[in-house]
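Visitor: structure of the sequence below:
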Amino acid sequence: MDQRIAIKEALTAPTSSKITICGIIQKTLRETETITLVVNDGSTVTPILAKISTPQPKDHQYLSQGSTIQLHGQVNHDDSPSLDVNDYTIIGPADPHSFPLALETQSPDFLNRNPHLRIRTPNHALIARFRSSVVSALTNLFDSHRDGPFYQVHLPILTWTDCEGGAEVFAAPTQHSKRKDAEMNETFFGARRFLNVSAVFHAEAFVQGLDRTWTLAPCWRAERAETDRHLAEFWMLEVAVNYIETLDPLYQLIEEVIRGTVSRLQESVAGKEVLAQSGSGELLRRWEKLLHRKWQKITFAEATRLLEPVREAKGCISGCQSAGGAQQDLTEDEEKYLCDHFDSPVFLTHFPSEIRLFQAKQSVRSIDDLPPGIHIDPAQTTEAFDLLLPGIGEICSGGLREHRLDVLVDTMRKKRFLTGWSKERPPDRNAPADAQPYPYLHPGEDLRSLDWFADLRRWGTSPHGGFGIGFERLLHYLMGTDSLKDVISFPRYRGVCGC
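Guide: Sure, this is the predicted structure:
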């Protein structure tokens, strides 16, 4: 028996070559004396035509869409690459009367709800190959970085810490059986635990010992948003770097990561296929813009001033505040406006402390300069940024991490992450550094599940920072797909978690 080769290789094999291929039948074309099968195996978007002149009568019904087949024959290049079949075996028959995956008729929603089948389509096989190529490019880039390797680390999926501080987590109680009526309990760990919202906290623990780390890991958020930009389960590329005191090394590293990945993709088989399948030069121009256009930087305050005419034209209230006076983040449309304005990727920097998480490093001022009371000064900014890409908006968030324990504790207090303080008479300042049972806490205050995170500062730390890139958002941008649901293997979003 000839050794099996991939259909990608069969398409370029010399005429008259004797080969063996395996694949899934995508379509059957029946003629008077021959049956032509359109077959693919996921190695390329281009199928091969397999011509069978003497099909066995018992196989007729299974020479149909969905069946898996092994074919032996000779390559023919008379018109287009094809295989003149000498012998074949139906490996896995599919019922032609009930096979659900009619490629010409099934909607994206049907495919998203049946991801165990959609990988059989040429487009989704290409997406999977492209995703693999991006991971390979990232691994190569981090391994060969000029400053020394970044070490890939594997971080926990179950956690006690809700790093987002909101009600967007999936709790992880246990049950003794899989019966629907089985009682859910929290006794396995002794208390409630959650599926990890982000790897950013645990990455800080690793960077204290390894200096430069990266991880690509799943995250879960129970957001109620029903958009093409949100998933309940997705992957994050998290990078952490030790011994940095400004944002410049992070800006440079992000550009290196994305530019280096795109450069490698241009030379990859999957990357070339994606560009060829796009049907126009728009996707190539998007890649070229990442590679060659100067990436702009603008502070949150500058962006707010730039957006004032846009907001006024829409009847929005002046400034970046809600009706109650609280600072508000930019909308998706405003992020896209900034990218269109500069016609390039944009680093949006120095977010107000009020709309950034407590671990973001506070800018400029020391804790003694902050006004008294539990509120956060609206003028206080952070050494934090987002990366916005044209047409999609935010794709990456990062910055310096607050390494000063006293400032961290005070910020946690102001953001209501501590328990035990009095809402009527909140403390104006931190307790002394030798406060018991924990430095800078007042009597009755508790760090709750974040004591280990504060310990990273208490027991010696250093200036450090990092960033997280939404992996599906990056793939969505580089492939020009309609939705994030297209680029993840098994999409989970509100109402859908089928298999």
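
Visitor: all contacts plus neighbour counts: C-alpha atoms, from now on.
Guide: Will do.

Visitor: can you show me the helices along the protein?
Guide: 7-10, 108-113, 115-118, 122-143, 200-210, 248-266, 269-277, 282-292, 300-313, 332-342, 405-414, 451-458, 471-479 (DSSP state H).

Visitor: please give the structure of this sequence too, so both can be compared:
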Amino acid sequence: MTSRIIDLLRTGQPDQTVTIQGWVRTRREQKEFCFVEVNDGSSMAGLQAVLHQDLPNYTELVKQLNTGASVEMSGVLVASPAKGQRIELKAESVTVYGGADPETYPLQKKRHSFEFLREIAHLRGRTNTLGAVFRVRNACATAIHQFFQERGFLWVHTPIISANDCEGAGELFTVTALDLKQVPLTETKDVDYSQDFFGRRAFLTVSGQLEAEIMAMAFTNVYTFGPTFRAENSNTSRHLAEFWMIEPEMAFCDLNGNMDLAEAFLKHIFRYVLEHCPEDMEFFNQRIDNSVLATADNIINNSFERITYTEAIALLEKADRKFEFPVSWGLDLQSEHERYLAEELFKKPTIVTDYPAAIKAFYMRLNDDGKTVRAMDILAPKIGEIVGGSQREERLDVLERRIQDLGLPQDDLWWYLDLRRFGTVPHAGFGLGFERVVQFMTGMTNIRDVIPFPRTPLNAEF
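Guide: Below you'll find the model as predicted:
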């Protein structure tokens, strides 16, 4: 039976007979034996194997053990005399599954830029940094499901193909089966989507929120966790065309309950990752950003600051610094404003609530002042907004007025309005960008380096 290297490094004992499989990281030849480090992706560190020259075909075998070669090795664990490693494998049999030409294998024992590694995304998971990123990403996903499942939430699979622009941003990918060489047109020369597959225009979804609201009206507490898409022509380090979102929706819940859940949620994710990926997080702290562990501690052990948008604007106006973007009530907060509040002023995650209705979505509950809505954003040090949510508008008459005032097609939202006609309740929810939280947790500066195969303008190679 094959053993995972991480398990052997943690609990393997001398005289234990084991078999490992993985890829060669390094090879060092001595006069009578050869040291080979093998890594199977389960941990940052590999297991050192010692091959003695009395192995069959030793000379020919060693020539094949280049960096990147895939191998299976069986033997006995022995105490290691080398510093920094407790055990090593005394190899008794070695099989090389696939070689790697050292002249052409692009991953050598040296530092590679992240830009270069994006060009070889099919191999970059074998590097220390990206390997650590994807193990942390996996732990984050596990923590997310654990958090909601332990609280009785139902995981719902909302559609990837949608006819609605939930956020009203208009930057959607169109889904079509029309022949692009012979696109049918209406009398006004617009594309005739009535002849398309769905009989109407369809898109890749930007959010599963509206469908999650439907399910919350039957199951009380639900969450989505899946891919979303935005056709924003941006090449910044903060944007992807395909990204994953977590969106819980809770019936019989107000803004305060929403904030409480979101805070507990972030704390749980960070705590879980620190417990399950300690070596990877220590690596990020040493090699990527020396405040990674302090940031995690800040999230876990501090109560989040809570202020209103109006209070935030007042604090920004009093700030003893000049911002690039203007600060004025009614304008949206920019990243520099968000980071100032979380990083410099409060020095911990900060929840801003009650934004002007004019800059927020139609579905957010209108406050009694008629000017602000029950919205909330969680601002995190170093990254700005990490969670966005709100209490939803459950009053039919108010929601209809909001839709009309914003000029949205009310007929397309008949089913959404029906939720307010048949058993409406106060409800709330939020969205967390999965890549954003992985980026925040690891200290990686570019969001393209926390997803295995980034989709960005002019880039869908892998």
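
Visitor: for residue 490 of the first structure, which of the helices of the first structure is the nearest?
Guide: Residue 490 of the first structure lies closest to helix 115-118 among those, at 5.5 Å (Cα to Cα).

Visitor: in the second structure, what stretch matches that closest one?
Guide: Per TM-score structural alignment, the counterpart of helix 115-118 of the first structure in the second structure is residues 121-124.

Visitor: quick check: buried residues in the matching stretch?
Guide: By neighbour count on 16 or more other Cα atoms under 10 Å, the buried set for stretch 121-124 of the second structure is 121, 124.

Visitor: now do stretch 61-69 of the second structure: distance to the chain's middle.
Guide: Distance of stretch 61-69 of the second structure from the chain centroid (Cα atoms, centre = their mean, to the nearest Å) equals 35 Å.

Visitor: quick one: end-to-end distance for that stretch.
Guide: In stretch 61-69 of the second structure, first residue to last residue: 11 Å (Cα to Cα, to the nearest Å).

Visitor: contacting residues around it?
Guide: Around stretch 61-69 of the second structure, the neighbours that count as contacts under Cα atoms under 8 Å, 6 or more residues apart in numbering are 23-27, 34, 36, 96-102, 105, 107-108.

Visitor: looking at the helices of the first structure, which is closest to residue 359 of the first structure?
Guide: Of all the helices of the first structure, helix 405-414 sits nearest to residue 359 of the first structure, with 6.7 Å by Cα to Cα.

Visitor: what's the angle from that closest one to helix 451-458?
Guide: Per axes from the mean of the first three to the mean of the last three Cα atoms, to 10 degrees, the angle that helix 405-414 of the first structure makes with helix 451-458 is 150 degrees.

Visitor: so what's the gap between helix 405-414 of the first structure and the chain middle?
Guide: Relative to its parent chain, helix 405-414 of the first structure has a centroid offset of 30 Å by Cα atoms, centre = their mean.

Visitor: distance from that helix to the second structure after superposition?
Guide: Once the two models are superposed, helix 405-414 of the first structure sits on average 1.5 Å from its counterpart in the second structure (mean Cα distance after the TM-score superposition for the first structure).

Visitor: so that helix matches what in the second structure?
Guide: Using TM-score structural alignment, helix 405-414 of the first structure pairs with 396-405 in the second structure.

Visitor: quick one: buried residues of the matching stretch?
Guide: So for stretch 396-405 of the second structure, counting by 16+ other Cα under 10 Å, buried means 396, 399-400, 402-403.

Visitor: go on, stretch 15-27 of the second structure?
Guide: The neighbour-count check on stretch 15-27 of the second structure (16+ other Cα under 10 Å) flags 17-27 as buried.
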